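J.: my questions are about this predicted structure, shown below with the sequence.
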Amino acid sequence: MDVKRAEDIYASKDRIAVHLDGEPVWIEHVDTDNGMATVQVGSRPDNTRTVGVDRLEEQGS
């Protein structure tokens, strides 16, 4: 995924499925300058990771 698409998903009111290494994640923040995103893994709000947006995969794309 590219930074622009990650931003679009983050800003969207729709539920858009995104996975990181096969696990569902929610994008919580996008750092456009560095191409990074902070994501919540699964349904646990305390389980977050900061990863390169290129590691994120939009499901159904």
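T.: Everything's here; your move. Numbering: from 1, shown residues only.

J.: going forward, measure contacts between C-alpha atoms and count neighbours the same way
T.: OK.

J.: buried set for stretch 31-39?
T.: Neighbour counts over stretch 31-39 (16 or more other C-alpha atoms under 10 Å) mark 36-39 as buried.

J.: what would the residues you listed look like in CSV with secondary structure and distance to Ile27?
T.: Below are those laid out as CSV (DSSP: H, G, I helix; E, B strand; the rest coil; distance: C-alpha to C-alpha, whole Å):
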residue, secondary structure, distance to Ile27
Met36, strand, 10
Ala37, strand, 7
Thr38, strand, 6
Val39, strand, 4
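
J.: adding another structure so you can compare the two:
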Amino acid sequence: MNKQRAQEIADSPIMANVTCDGVPIYIQHVDENNETATIYPLGQPENEQNVALSSLQEQ
């Protein structure tokens, strides 16, 4: 996923259907300099992790 689209999704109040390795996730923050995102699986905010934007897929 490109960083501009990831940022749009993170900023939007509307939930987008995004997955990481097949798992539905919520994008919390996008780091455009490092091209990473802070995400967590839906319903599991305690499992926050940083991943490469390239590992995110919009469904």
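T.: On my side now, so go ahead. Note that the structure is predicted; figures quoted are calculated from it, not measured.

J.: what's the TM-score once they're superposed?
T.: In this superposition the chains share a TM-score of 0.94, using TM-score structural alignment, normalised by the length of the second structure; 59 aligned residues with a C-alpha RMSD of 0.7 Å.

J.: follow-up on the earlier one: of the buried residues of stretch 31-39 of the first structure, closest to Pro24 of the first structure?
T.: Val39 (9.6 Å; C-alpha to C-alpha).

J.: so that closest one sits against Pro45, correct?
T.: No: Val39 of the first structure is beyond contact range of Pro45, at 9.5 Å (criterion: C-alpha atoms under 8 Å).

J.: for the first structure, which segments count as strands?
T.: 18-20, 23-31, 36-41, 48-52, 56-58 (DSSP state E).

J.: nearest to Met1 of the first structure, out of the ones you listed?
T.: Nearest of the strands of the first structure (C-alpha to C-alpha): strand 56-58, 5.7 Å.

J.: once aligned to the second structure, how far is the closest one on average?
T.: Compared with the second structure after the fit, strand 56-58 of the first structure shows a mean deviation of 0.3 Å (mean C-alpha distance after the TM-score superposition for the first structure).

J.: what span of the second structure is that strand aligned with?
T.: Per TM-score structural alignment, the counterpart of strand 56-58 of the first structure in the second structure is residues 56-58.

J.: centroid-nearest residue for the first structure?
T.: Ile27 (3.7 Å; C-alpha atoms, centre = their mean).
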